[in-house]
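Trainee: Have a look at this fold, sequence not included:
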């Protein structure tokens, strides 16, 4: 993965300290138990020796959130054949998010894992991951407002992915157009009613 890209995410098992009824007892300290896998004590020790950590918290949207980011370049435990599928792999990252809703007091813990070509700088990687999701969330909001994406019920086969790709292509064309002074939703509506407007958006360089 190029250095300018954000880390790539995947999900996997990761053990939490448990309290009554298997619920998380407390948020771990940075680096505590996040990379632990049952039956691999050598991995635990090696990963913690090469571990970069960052612990951040904030309050927003009616909740308190704490994010623990851990990164390591101790990758000897990954099978050589699997490493070949990830050229340039340099670090493994774990982001553990602890959230508590202010009104209900409900608590949740989520762990996400990333593979990256970046060095294991937990603070920097945490920033890149947050920037990536900020862009994704903003794009989703625009797609929902402009194309009512959340109401799409296509589920069969690859229909959902294909339609999502087409919506993003259309969104890109609408944003690139500077000849029509209107909102994205307004441009789309006008293009549906007037073929000359549609042609202007689809073929911006075509002479009239």
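Mentor: Arrived safely, thanks for sending. Keep in mind the model is a prediction, meaning the values are calculated, not measured.
Trainee: Could you use CA atoms for every contact and neighbour count after this?
Mentor: Will do.
Trainee: So residue 51 versus residue 6, what's the distance?
Mentor: For residue 51, the distance to residue 6 (CA to CA, to the nearest Å) stands at 19 Å.
Trainee: now residue 176
Mentor: Taking CA to CA, one finds residue 176 at 25 Å from residue 6.
Trainee: which of those two has more neighbours?
Mentor: More neighbours surround residue 6 than the other of residue 176 and residue 6, with 22 against 12 (other CA atoms under 10 Å).
Trainee: Where does that one fall, secondary structure wise?
Mentor: Under DSSP states H and E, no helix or strand contains residue 6.
Trainee: and here's the other structure:
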């Protein structure tokens, strides 16, 4: 896929494609800084020269830093989304979770610059990152969501968002892409929230409950016992406050009763959702559970396996582009489903074994 060289023509010593490919390979192999990327390039010069021209030799760490600091980050993110569409086959009714994450080490006190916040989309079944958009802080997620959704191909999928994305304009954009939504409903939608809480209390929580749960299960592990109950209520026509929501079909109520053994303490949490899905109740409730995969399988992996929060890249553009390099590396490694080693193990294998890195780059085709 073509990407315009951001540097001045005629004043460059290295091809842009060489810089990009070396950076991606290095991050796959475990590189965490620009210096790491340059070291990887020097140690793998003979192998890299089998498919890259390496005009002007190998780039220095300053070259990598400068190039990824002047790339148009919006264009880079757009090209990333197009690459994902080209390399990964869509799955019908896959749950696409969208959530934000702060790159905690990207702050700069001297420049009075806070850490950068990323809004990402994650395909929970395939375990791949679909795209990202950067915002100044968590409160600006609403502005980034429509732009991110425009870059995605979510036809036939279920898109899940937390309360920040529970907006009618967001719901309409998802419906316009021929997808469905499940949105967490909280106090930021005051009238809707109160109406739904009152209705659910009367029909589901009050004793005796008028409606039996669609899901009722116990989980006894990790020193705690949890009872989870879920109701999918196709009763939108009974609540005037919900009439303006596009294609809204169901209210979903999830009740979590948690007992921690060593504390002898029991708590109860109620969570409310708006859903446009026409799927069976168990599928919609399962979609809510799958939303948390973006925390466990993307954000946690970026922090622990790729050490994203420890990164001290402070330039805002470089922070965004390095974050995208990590997601690109994650997608490439995750695509190799035949290798049963952990992500960390596969990354080490790629760093040690050039044949395996070649397999990831060139022969790890669509299934």
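Mentor: All right, it came through fine. Keep in mind the model is a prediction, meaning the values are calculated, not measured.
Trainee: number of nearby residues for the residue nearest to residue 198 of structure 1 when sequence neighbours are not counted?
Mentor: Sequence neighbours aside, residue 191 is the residue nearest to residue 198 of structure 1 in space, at 4.3 Å (criterion: CA to CA, 6 or more residues apart in numbering). Using other CA under 10 Å, residue 191 of structure 1 has 18 neighbouring residues.
Trainee: Within the helices and strands, which one has residue 191 of structure 1?
Mentor: Using DSSP H and E, residue 191 of structure 1 sits within helix 184-193.
Trainee: Could you tell me where the helix or strand encompassing residue 78 of structure 2 falls in structure 1?
Mentor: In the assignment (DSSP H and E), residue 78 of structure 2 maps to helix 73-87. Under TM-score structural alignment, helix 73-87 of structure 2 has no counterpart anywhere in structure 1.
Trainee: now do stretch 25-37 of structure 2
Mentor: Residues of structure 1 offer no counterpart to stretch 25-37 of structure 2, counting by TM-score structural alignment.
Trainee: now the end-to-end length of that stretch.
Mentor: Start and end residues of stretch 25-37 of structure 2 are separated by 9 Å (CA to CA).
Trainee: Pull out the buried positions in the helix holding residue 78 of structure 2.
Mentor: The neighbour-count check on helix 73-87 of structure 2 (16 or more other CA atoms under 10 Å) flags 73, 76, 77, 78, 79, 80, 81, 82, 84 as buried.
Trainee: So which residue is dead centre in structure 1?
Mentor: In structure 1, the C-alpha nearest the mean C-alpha coordinate belongs to residue 133, at 4.5 Å (CA atoms, centre = their mean).
Trainee: how close does that one get to residue 6 of structure 1?
Mentor: 10 Å.
Trainee: average offset between the longest helix along structure 1 and structure 2?
Mentor: Across structure 1, the helix with the greatest residue count (assigned by DSSP state H) is helix 122-147. Here the mean offset of helix 122-147 of structure 1 against structure 2 after fitting is 3.9 Å, by mean CA distance after the TM-score superposition for structure 1.
Trainee: For that helix, which helices and strands make contact with it?
Mentor: Contact here means 3 or more CA pairs under 8 Å, 6 or more residues apart in numbering; DSSP states H and E; on that basis helix 122-147 of structure 1 packs against strand 51-60, strand 63-72, helix 159-176, helix 184-193.
Trainee: do you know which of the ones you listed lies nearest residue 116 of structure 1?
Mentor: Proximity to residue 116 of structure 1 (CA to CA) singles out strand 63-72 among these, at 9.8 Å.
Trainee: Can you list the buried residues in the helix or strand harbouring residue 68 of structure 2?
Mentor: Under the criterion of DSSP H and E, residue 68 of structure 2 resides in helix 61-70. Across helix 61-70 of structure 2, burial judged by 16+ other CA under 10 Å covers 61, 63, 64, 65, 67, 68, 69.
Trainee: Next: stretch 226-244 of structure 2.
Mentor: Within stretch 226-244 of structure 2, the residues scored as buried using 16+ other CA under 10 Å are 226, 228, 229, 230, 231, 232, 233, 236, 242.
Trainee: And stretch 130-149 of structure 2, by the same measure?
Mentor: With burial defined by 16+ other CA under 10 Å, the residues of stretch 130-149 of structure 2 counted as buried are 130-135, 137-138, 141-142, 144-146, 148-149.
Trainee: Among these, name the ones in strands.
Mentor: Counted as lying in strands by DSSP state E, out of these, are 130, 131, 132, 133, 134, 135.
Trainee: Can you name the residues that contact the third one?
Mentor: Contacts for residue 132 of structure 2 were tallied using CA atoms under 8 Å, 6 or more residues apart in numbering; they are 77, 118, 119, 120, 121, 148, 324.
Trainee: farthest pair in the residues you listed?
Mentor: Maximum pairwise distance among the contacts of residue 132 of structure 2 (CA to CA): 13.9 Å, between 148 and 324.
Trainee: which position in structure 2 aligns with residue 102 of structure 1?
Mentor: Match for residue 102 of structure 1 (TM-score structural alignment): residue 261.
Trainee: Apologies, that question was intended for residue 69 of structure 1.
Mentor: Using TM-score structural alignment, residue 69 of structure 1 pairs with residue 230 in structure 2.
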